[in-house]
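Asker: Just a sequence and a predicted model for now, questions to come.
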Amino acid sequence: MAVTHAGIRTEDRAEQAPRARRGVTRRLVAGMAGLALAAAAVYAQTFTLPYEQRGSALTYQGRIGGIVETSRFSVKVTSVTSARAVDTTDLGGKAVKVGTSNLFLLVDVSATTPREPMQLSELTPPVLLTADGRRYKPTDKVDKTLTLFNKWIQPGFWSAGLLVFEVPKDAIPGARLVFVPPDSLMVSDSFAPEAQIDLGLSGATATRLVSQPEDFHSLTGKS
């Protein structure tokens, strides 16, 4: 009986040894994985900006008629017009007149870039910033192919086009254009520049645009 019992203990040790080695191996692998994750977390924190800094913009100020230069683009507003109705194109390419119970504000913009081409994005578009802080995106009543959104802004060349906003009358006095480049996933673009342009909409100019808008302003030249 003693011999048989001793034989059983020897077999148990033979079976347990590989299990022990596998257990040690798993613990080593888990430990190395933990160290790798910790290192990755430290690395990520090194290059991740605090929440309040993400999306921050470097703001450059300017006025209508002048050029605002930033590190990624230069922009200028040449004129501002108001209208009760404009035209656009339907799916068949036919000109169609559209109106509003508010006003269409048409901002004539030119832009260029120093290095890389860019095209405006509908996800992060230029906006009209009112004196009391409201922001209006370009209207979706006008086909983007009739506006600056359809232009590639190239290095060394000025691309011109309209930005059309549909706004209430009280949004016009003191309004500014906030011009931004298209959004990017690059970390450096967390501080992408923006241009805030004073449109000169005060006093008699604002009164004229509010009280004497054009009845119709053609964007297609076909109506």
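Answerer: Sure, I can see it.
Asker: CA only for contacts and neighbour counts going forward, please
Answerer: OK.
Asker: quick one, what contacts the residue lying closest to Pro138 once chain neighbours are set aside?
Answerer: Nearest residue to Pro138 in three dimensions, chain neighbours excluded: Phe165, at 4.6 Å (Cα to Cα, 6 or more residues apart in numbering). Phe165 makes contacts with Phe104, Leu105, Leu106, Leu128, Tyr136, Lys137, Pro138, Thr139, as judged by Cα atoms under 8 Å, 6 or more residues apart in numbering.
Asker: Tell me the helix or strand right after the helix or strand containing Phe165.
Answerer: In this assignment (DSSP states H and E), Phe165 forms part of strand 159-167. Remark: after strand 159-167, the chain's next helix or strand is strand 176-179, criterion DSSP H and E.
Asker: next, the one to line up against it:
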Amino acid sequence: MNVRQVLLRGGAGAGGTVLLAGAMWLHSVRPEVRAGELDPIRTDGTVGEKVTTRDFSVRVDGVDAARSLQSGFSIGGARPVGTDGVYLVVRLSATAGHEPLQLASAELETPGGYTFKGGPRTAAASLNQPTLQPMIWTSTKLVFELPKDRVEGAHLVVGTGGLLPQLSSAADIDLKLNRDRAAKLVQSATERYQVRTETS
């Protein structure tokens, strides 16, 4: 083996080592997509006040509690849909900013990291969400089922959703349900709450 072959093999080995080290470094510093970075842009507010986002404005007018839901369009006296927990019915009004849209995402977030969405049982008794028009306020309701001990501290997160949630907007509304208010709300929960017929 001559000197030239030794230098070629040594150079190839050194080059391979440098490439491997570079690949390992790139792997360690690669861009990571964290869940929080995909969340929509939130605008905070509280119950009773107008919360204006880039795409829409919304106001929570009140919160009701129910032990069971009764469909407003039942034929033949359909049985009410009960729960071991409680149904929270959020009454709200909303308007689009510049073009028609729907509030495609709505959930309740509670302390401890719990999130609740309207499920199959609430869908049977809840309203179809209207298309919001600019400068016209529209009233609707959102129904959530959750354990009674998760009512305290709940807040509503409602938004436009979409394929790129990080580019959408959402309103994060504190429902002002401290311990006393949450307890009173649960204790006063009604039976056979008719979501469709009680819209305002």
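Answerer: Looks like it arrived, so ask away. Because the structure is a prediction, the values reported are computed rather than measured.
Asker: sorry, back to before: which contacts among the contacts of Phe165 of the first structure does the second structure share?
Answerer: Among the contacts of Phe165 of the first structure, the ones still in contact in the second structure (both residues aligned by TM-score structural alignment, their matches' Cα atoms under 8 Å) are Phe104, Leu105, Leu106, Leu128, Tyr136, Lys137, Pro138, Thr139.
Asker: Can you report how many residues neighbour the last one?
Answerer: Other residues lying near Thr139 of the first structure total 15 when counted by other Cα atoms under 10 Å.
Asker: On the three-state scheme, it is what?
Answerer: Three-state assignment for Thr139 of the first structure (DSSP: H, G, I helix; E, B strand; the rest coil): coil.
Asker: Which position in the second structure pairs with it?
Answerer: Matched by TM-score structural alignment, Thr139 of the first structure corresponds to Gly119 in the second structure.
Asker: Equivalent analysis for the second one, please.
Answerer: Under the alignment (TM-score structural alignment), Leu105 of the first structure pairs with Leu88 in the second structure.
Asker: check contacts around that match.
Answerer: Leu88 of the second structure neighbours (Cα under 8 Å, 6+ apart): Val63, Asp64, Ala65, Ala66, Val143, Phe144, Glu145, Leu146.
Asker: host element of it?
Answerer: Using DSSP H and E, Leu88 of the second structure falls in strand 81-96.
Asker: any idea of the angle that strand forms with strand 138-146?
Answerer: Angle of strand 81-96 of the second structure versus strand 138-146, following axes from the mean of the first three to the mean of the last three Cα atoms, to 10 degrees, is 140 degrees.
Asker: Can you give the contact residues for the helix or strand following strand 81-96 of the second structure?
Answerer: As assigned by DSSP H and E, the chain's next helix or strand after strand 81-96 of the second structure is strand 105-110. With contact meaning Cα under 8 Å, 6+ apart, strand 105-110 of the second structure is reached by 115-118, 142, 144, 150-161.
Asker: Identify the spatial nearest neighbour of the one residue sitting closest to the centre of the second structure, chain neighbours not counted.
Answerer: Closest residue to the average C-alpha location of the second structure: Glu107 at 3.8 Å, with Cα atoms, centre = their mean. Distances taken as Cα to Cα, 6+ apart place Lys117 nearest to Glu107 of the second structure, at 4.6 Å, with adjacent residues excluded.
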